[in-house]
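**Student:** Have a look at this fold, sequence not included:
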C-alpha cells in the first residue's frame, strides 16, 4: 500500500496550483489580450481596466501563494515542489512590490495623455507570468504524482501486510 498519510496535502497542493494556474491563464493570457483586441475599447479605458484587474489579481495571488506555501510547509513534499513554490512566491513578491507599481505609474501617465518612453518592465512582467505558469503546472503535476506514488521499495507494502 502506498503511504497515504500525506495524500490530502499533496492533493491540496495540486488543487491550489491548478486553481492559481487557471486564474493566471484567464487573466494574463486570455482576458488581457482580448481586451486590447476590442475595437470599440479606447486605449485609456483598456489601460484603466487593466490596472484595476491586475491590482485585484495581485491580491488574489498573495492569497494563492500563501495557501500554496502553507500546504508545502505542512506536507513537506519533494524539494522540487518546495523550490518551485518558493520561486513562484518570490515572483509574486517582485511583481507586487516592484513591477506593478512601476507599470501602474506608466499607465497613469498614458491615461493622462503623457505616455512615457518604452521600457522593459512590461516584457519582464509577461516573462514572469509565463515562468509562474510553468512553475504552477510543474507543482500541480508533481503533487498529483506524489499523491498516487507507490512506495519505492515494493516489499514495503508486503511487510506492512505481514506484520499487521
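**Tutor:** Noted; the coordinates are in hand. Just so it is clear, the model here is predicted, and its values are computed rather than measured.
**Student:** hey, let's count contacts and neighbours off CA atoms from now on
**Tutor:** OK.
**Student:** OK, contacts around residue 74?
**Tutor:** With contact taken as Cα atoms under 8 Å, 6 or more residues apart in numbering, residue 74 is in contact with residue 9.
**Student:** another one to put next to it:
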C-alpha cells in the first residue's frame, strides 16, 4: 500500500478508535452514575454526544475508504475497511432508529420498563472497535 494513503487511513482509524473507546465505553456508561443525572437528562446528553460522534464517524469513514481505495491496499485491508464502514451504517440505519423512538418516549415523560436494545448497539461498538484496531495495525504494517 502506498505510504501516504496508509498513513492517512491509519491516522483516521486510530483517531476513530480513540473516539469510540472514549465515548462509547467511558462517557456513555459513566454519565448515568453522576449525581443528579436522571435517565431523561442522560438520554438527552447521549443523543447530542452520539449525534456528534456519528457525524465525525462519517468523515472518518470517508477518509479511510478514500485512502484505502487510493492506496492500492491488499484484500485484508479492503475487507476490514468495508467492515468498519458497514458497522456504523447498520447502527445508524437499523439500531439507532429503534433507540431514538424509545428515547423519544422516555423524554416525553413515559415510564417504560428497562430495555435491552442498547446492548445491540454496544455489541456493534465492540465489533467496530476490534475491527478498527486490527485495521489500524494492518495499516501500520503496510
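**Tutor:** Happy to help now that I have it. This is a predicted model, so every value here is computed, not measured.
**Student:** tell me, which helix in structure 2 spans the most residues?
**Tutor:** If each helix of structure 2 is counted by residues according to DSSP state H, the longest one is helix 39-70.
**Student:** so the following helix or strand past that one aligns onto which residues of structure 1?
**Tutor:** With elements assigned by DSSP states H and E, the helix or strand that comes after helix 39-70 of structure 2 is helix 75-90. Here helix 75-90 of structure 2 aligns to structure 1 at residues 79-94, judged by TM-score structural alignment.
**Student:** quick check, distance from the matching stretch to the centre of its chain.
**Tutor:** For stretch 79-94 of structure 1, the separation from the chain centroid amounts to 9 Å (computed by Cα atoms, centre = their mean, to the nearest Å).
**Student:** Contacts made by that stretch with the rest, please.
**Tutor:** Here stretch 79-94 of structure 1 has contacts from 58, 61-62, 65, 68-69, 72, 76, 128, 132, 135-136, 138-139, 142-143, using Cα under 8 Å, 6+ apart.
**Student:** Buried only: go through those residues for me.
**Tutor:** Those of those that meet the buried threshold are 58, 61, 65, 68-69, 72, 128, 132, 135-136, 138-139, 142-143, by 16 or more other Cα atoms under 10 Å.
**Student:** could I get these as JSON lines with distance to residue 13 of structure 1?
**Tutor:** Conversion of these to JSON lines gives the following (distance: Cα to Cα, whole Å):
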{"residue": "58", "distance to residue 13 of structure 1": "20"}
{"residue": "61", "distance to residue 13 of structure 1": "15"}
{"residue": "65", "distance to residue 13 of structure 1": "11"}
{"residue": "68", "distance to residue 13 of structure 1": "6"}
{"residue": "69", "distance to residue 13 of structure 1": "9"}
{"residue": "72", "distance to residue 13 of structure 1": "7"}
{"residue": "128", "distance to residue 13 of structure 1": "21"}
{"residue": "132", "distance to residue 13 of structure 1": "15"}
{"residue": "135", "distance to residue 13 of structure 1": "13"}
{"residue": "136", "distance to residue 13 of structure 1": "10"}
{"residue": "138", "distance to residue 13 of structure 1": "11"}
{"residue": "139", "distance to residue 13 of structure 1": "8"}
{"residue": "142", "distance to residue 13 of structure 1": "9"}
{"residue": "143", "distance to residue 13 of structure 1": "6"}
